[in-house]
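Novice: sharing a sequence plus its predicted fold:
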Amino acid sequence: MDELGDLRGAEPLSPTDVPRWRAHLAATAPDPTLEELRDGGRFEVVERTVPGPVGAPDVPLLIARPTGLPDGAPVIYHLHGGGMIGGTCRTGVSGILREWAAPLGLVVISADYRLAPEHPYPAGVEDCYAGLVWVARHATRAGGDPERIVVAGGSAGGGLTAAVALMARDRDGPRLTGQLAMCPMLDDRNDTPSARQMTGRGVWDRRANQAAWASLLGEARGTDRVPPYAAPARATDLSGLPPAYMDVGAAETYRDEVVTYATRIWRAGGDAQLHVWSGGFHGFDQLAPDIAVARDAREARVRWLRRVLDR
């Protein structure tokens, strides 16, 4: 597929590659405009800023809902992908509006967190948590239900989803209905069998993953100094977390770290639903949306959302 060829030739190999990689994404896969997200009036879409972490800039949020949606709808708090080094609050939102918000009747609030390497850990995850705190306190302003919030994201956004769930637990923060982590970026050590198998192969291989983690963590990457809010795989206690949905391709870098994380949630007595999609590569459901396994993956997420949100 042409999209795979474009990504393979463009993925960063070091933090110095990040500007080039961002420029490539902007040229080949630009984020939608607000008018495109509104889709001819099907959705109400606005952007606003909310207070960020103490001493840090405000956090931009994109707030979207199907036009005419009654108040009190469940909320998806979305954290975008991009390896912690790219993306915006509009990245990936079109599909979420079409596939989740419209059929299930949901409010979608997407955060625009600061990116590495310009803003290394903990800037991005603290922005995400600050945005979540605002959403929990003010969801009714957007027509949402503060008692039904699912944090969701893919790739880097999936890792941030897991991290924010840990933060909410540890800080006695918002009580989440669920966490939906798609092909999440969880482990800075980047040394699982699947990571080694995918070196030089496919989308977002071990080398690109290492460049992203190095951008986020600098010299701390791979050492004992990395905290769980930076890399959730480092958490020693996975008890007391909201129900989790995790999925990953069988042919991608993140396969083994995702399987391990879900297994550890079960061992801690938690609720996790795990899918490892045979033949799936990183981002397969977006890059090859019409193949059978991509359709199955997207449908399985909707079924889980229906169950946890009682839709």
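Specialist: Sure, I can see it. Numbering: from 1, shown residues only.
Novice: switch to C-alpha atoms for all contacts and neighbour counts from now on
Specialist: Will do.
Novice: what's the burial count for residue 132?
Specialist: For residue 132, the count of nearby residues is 26 (other CA atoms under 10 Å).
Novice: could you say which helix or strand holds it?
Specialist: For residue 132, the host element (DSSP states H and E) is helix 123-138.
Novice: what does that helix rub up against?
Specialist: For helix 123-138, contacts defined as CA atoms under 8 Å, 6 or more residues apart in numbering pick out 50-53, 59, 61, 77, 79, 84, 109, 111-116, 146-147, 149, 160, 163-164, 167-168, 173-174, 229-230.
Novice: spit out the contact partners of residue 80.
Specialist: Applying CA under 8 Å, 6+ apart to residue 80 gives the contacts 87-92, 110-112, 153-154, 156-157.
Novice: kindly indicate which of the residues you listed lies nearest residue 34.
Specialist: residue 90 (8.5 Å; CA to CA).
Novice: how about that closest one, secondary structure?
Specialist: Secondary structure, DSSP: H, G, I helix; E, B strand; the rest coil: residue 90 is coil.
Novice: can you tell me the closest non-neighbouring residue to it?
Specialist: Among residues not flanking residue 90 along the chain, residue 31 sits closest, at 6.0 Å (CA to CA, 6 or more residues apart in numbering).
Novice: check the gap between that neighbour and residue 24 for me.
Specialist: Note on residue 31: its distance to residue 24, by CA to CA, to the nearest Å, is 12 Å.
Novice: for residue 119, same thing?
Specialist: Distance of residue 119 to residue 24, computed by CA to CA: 20 Å.
Novice: before we move on, the earlier item: in a markdown table: the contacts of residue 80, plus neighbour count and distance to residue 138.
Specialist: Listed next are these as a markdown table, based on neighbours: other CA atoms under 10 Å; distance: CA to CA, whole Å:
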| residue | neighbour count | distance to residue 138 |
| --- | --- | --- |
| 87 | 24 | 25 |
| 88 | 22 | 22 |
| 89 | 21 | 18 |
| 90 | 23 | 21 |
| 91 | 21 | 23 |
| 92 | 20 | 23 |
| 110 | 29 | 14 |
| 111 | 29 | 15 |
| 112 | 23 | 17 |
| 153 | 26 | 21 |
| 154 | 27 | 25 |
| 156 | 25 | 26 |
| 157 | 29 | 22 |
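Novice: hang on, the earlier thing: let's verify the residue nearest to residue 90: helix, strand, or coil?
Specialist: coil.
Novice: hold the first one in mind and look at this next one:
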Amino acid sequence: MARPAFDPELGALLAEMPLFTELTPELLHQIRQMPPTPFKTTAERQDVDLGEISLTVFRPKDLDGPAPCVYWIHGGGMVMGDRFSQIEIPLEWLEELGVVVVTVEHRLAPEVTGTTLVDDCYRGLEWTAANAEALGVDRIVVAGISAGGGLAAGVTLKARDLGGPEIAAQVLLCPMLDHRNATTSSRQYSGDPGVWTREMNEFGWRSVLGDATDVSPYVSPALAGDLSGLPPTYVDTGSAEVFRDEDVDYATRIWAAGGDAELHTWAGGFHAFDVAFPDARVSAAARRTRTEWLVRKLGR
């Protein structure tokens, strides 16, 4: 199929990366054994053990007065990653905007399946809300990338339907929203090695859902029939990635329900391009744009 080309700068950088077409149990095992990417922060850190899940709280040093909280859900196709994956994104907001960051370690598929992942994330959100005063938090933004973006959307839907916790905004970065894997963009990025291909997406969803036919919209948010009553929503995606069409559709349906959504589709961006190559020009623009959106919504 014809498909949008990569941004020239990103394409040149991507050519140096090892890429795959499919994700297998053997490859997943190898990826899970890789050492985590180190990160640096001057923030105060508190680790919280809730049994089956863990949280880490990062607070700006010398925080003066209540601050918004970004509740962060990591990416990894539902099958890999940990609470420090892509943590540089919310920590950037901590440094620039003075927000508190809470990041959740949910369980992974295929070891757990069905709604377990989103239920784990919701449980962490409940803890954050219940401890907001002690944390110095006055509002909660739910944010995530890739699979974490899909889980963030699912958590936000669940919070709406159950009457809380209250969510001030949601930030969905190239979110994984639709288990059906049947859009035009899904078919465009199939058959060739990539960062996240249609074949990899099928592996991730199969790991979560198996052969289930009754799929919860909290797991696959594109199934939600009603997208009204959601908090202000930021969605971004690349024009050259599997999730493009499901992400654009999700924002469109929020508008159709009378909601507040901002959508950015970055020309030539592949999946999570701004994480892989944060210094590329289009990556810098993407990161700056979503930070500016948070500034407007949070009044920071």
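Specialist: In hand now; what should we look at? Note that the coordinates shown come from a computational prediction; the quantities given were computed from them, not determined experimentally.
Novice: before we move on, the earlier item: what sits against the residue nearest to residue 90 of structure 1?
Specialist: Contacts of residue 31 of structure 1 (CA under 8 Å, 6+ apart): 88, 90-91.
Novice: rewinding a little: now, which of the contacts of helix 123-138 of structure 1 lie within strands?
Specialist: The strands, defined by DSSP state E, take in 50, 59, 61, 77, 79, 109, 111, 146-147, 149 from the contacts of helix 123-138 of structure 1.
Novice: just checking, what packs against the lengthiest helix in structure 1?
Specialist: Scanning structure 1 for the helix with the most residues, using DSSP state H, yields helix 292-309. If contacts are counted by 3 or more CA pairs under 8 Å, 6 or more residues apart in numbering; DSSP states H and E, helix 292-309 of structure 1 sits against helix 284-287.
Novice: ok, average deviation of the helix it packs on from structure 2?
Specialist: Helix 284-287 of structure 1, aligned to structure 2 and superposed, deviates on average by 0.8 Å (mean CA distance after the TM-score superposition for structure 1).
Novice: what does that helix contact?
Specialist: By CA under 8 Å, 6+ apart, the surrounding residues in contact with helix 284-287 of structure 1 are 3-4, 249, 293-295, 297-298.
Novice: let's see 10 Å
Specialist: Helix 284-287 of structure 1 is contacted from outside by 1-4, 92, 95, 183, 203, 248-249, 251-252, 277, 281, 290-298, using CA atoms under 10 Å, 6 or more residues apart in numbering.
Novice: just the buried ones from those?
Specialist: Among the contacts of helix 284-287 of structure 1, those classed as buried by 16 or more other CA atoms under 10 Å are 92, 183, 203, 248-249, 251-252, 277, 281, 293-294, 297.
Novice: three-state assignment of the equivalent of residue 196 of structure 2 over in structure 1?
Specialist: By TM-score structural alignment, residue 196 of structure 2 lines up with residue 204 in structure 1. Three-state assignment for residue 204 of structure 1 (three-state DSSP): coil.
Novice: that older thread, need the contacts of residue 31 of structure 1 in JSON lines (columns: distance to residue 9 of structure 1).
Specialist: JSON lines is the format used below for these (distance: CA to CA, whole Å):
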{"residue": "88", "distance to residue 9 of structure 1": "22"}
{"residue": "90", "distance to residue 9 of structure 1": "24"}
{"residue": "91", "distance to residue 9 of structure 1": "21"}
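Novice: residue 196 of structure 1 -> structure 2?
Specialist: Aligned by TM-score structural alignment, residue 196 of structure 1 pairs with residue 187 of structure 2.
Novice: check which helix or strand covers its match.
Specialist: Using DSSP H and E, residue 187 of structure 2 falls in helix 184-188.
Novice: what helices or strands is the very next helix or strand once past that helix leaning on?
Specialist: Per DSSP H and E, the first helix or strand lying C-terminal to helix 184-188 of structure 2 is helix 198-209. When contacts are defined as 3 or more CA pairs under 10 Å, 6 or more residues apart in numbering; DSSP states H and E, helix 198-209 of structure 2 sits against helix 147-162, helix 184-188.
Novice: average gap between the shortest one and structure 1?
Specialist: Translated: helix 184-188 of structure 2. Mean deviation of helix 184-188 of structure 2 relative to structure 1 after superposition (mean CA distance after the TM-score superposition for structure 1): 0.3 Å.
Novice: before we move on, back to that, you'd agree the match of residue 196 of structure 2 is up against residue 190?
Specialist: No: Residue 204 of structure 1 lies out of contact with residue 190 (CA atoms under 10 Å); the separation is 11.9 Å.
Novice: shared neighbours, these two?
Specialist: With CA under 10 Å, 6+ apart, residue 204 of structure 1 and residue 190 have common neighbours 210, 253-254.
Novice: can I get the residues you listed in a markdown table with distance to residue 140 of structure 1?
Specialist: Below are those laid out as a markdown table (distance: CA to CA, whole Å):
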| residue | distance to residue 140 of structure 1 |
| --- | --- |
| 210 | 40 |
| 253 | 39 |
| 254 | 36 |
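Novice: would you convert these into JSON lines that also reports neighbour count and distance to residue 104 of structure 1?
Specialist: Formatted as JSON lines, these follow (neighbours: other CA under 10 Å; distance: CA to CA, whole Å):
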{"residue": "210", "neighbour count": "23", "distance to residue 104 of structure 1": "37"}
{"residue": "253", "neighbour count": "33", "distance to residue 104 of structure 1": "32"}
{"residue": "254", "neighbour count": "30", "distance to residue 104 of structure 1": "29"}
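Novice: quick one: residues contacting residue 271 of structure 1.
Specialist: 178, 239-245, 262-263, 265 are the contacts of residue 271 of structure 1 under CA under 10 Å, 6+ apart.
Novice: change it to 7 Å
Specialist: Counting by CA atoms under 7 Å, 6 or more residues apart in numbering, residue 271 of structure 1 makes contact with 243-244, 265.
Novice: quick check: the gap between it and residue 307 of structure 1.
Specialist: Distance from residue 271 of structure 1 to residue 307 of structure 1, by CA to CA: 13 Å.
Novice: run a quick neighbour tally on the counterpart of residue 60 of structure 2 in structure 1.
Specialist: Under the alignment (TM-score structural alignment), residue 60 of structure 2 pairs with residue 66 of structure 1. Residue crowding around residue 66 of structure 1 was assessed by other CA under 10 Å; the count is 22.
Novice: also residue 217 of structure 2?
Specialist: Neighbours of residue 217 of structure 2 (other CA under 10 Å): 19.
Novice: again with residue 192 of structure 2
Specialist: Residue neighbour count, defined by other CA under 10 Å, stands at 13 for residue 192 of structure 2.
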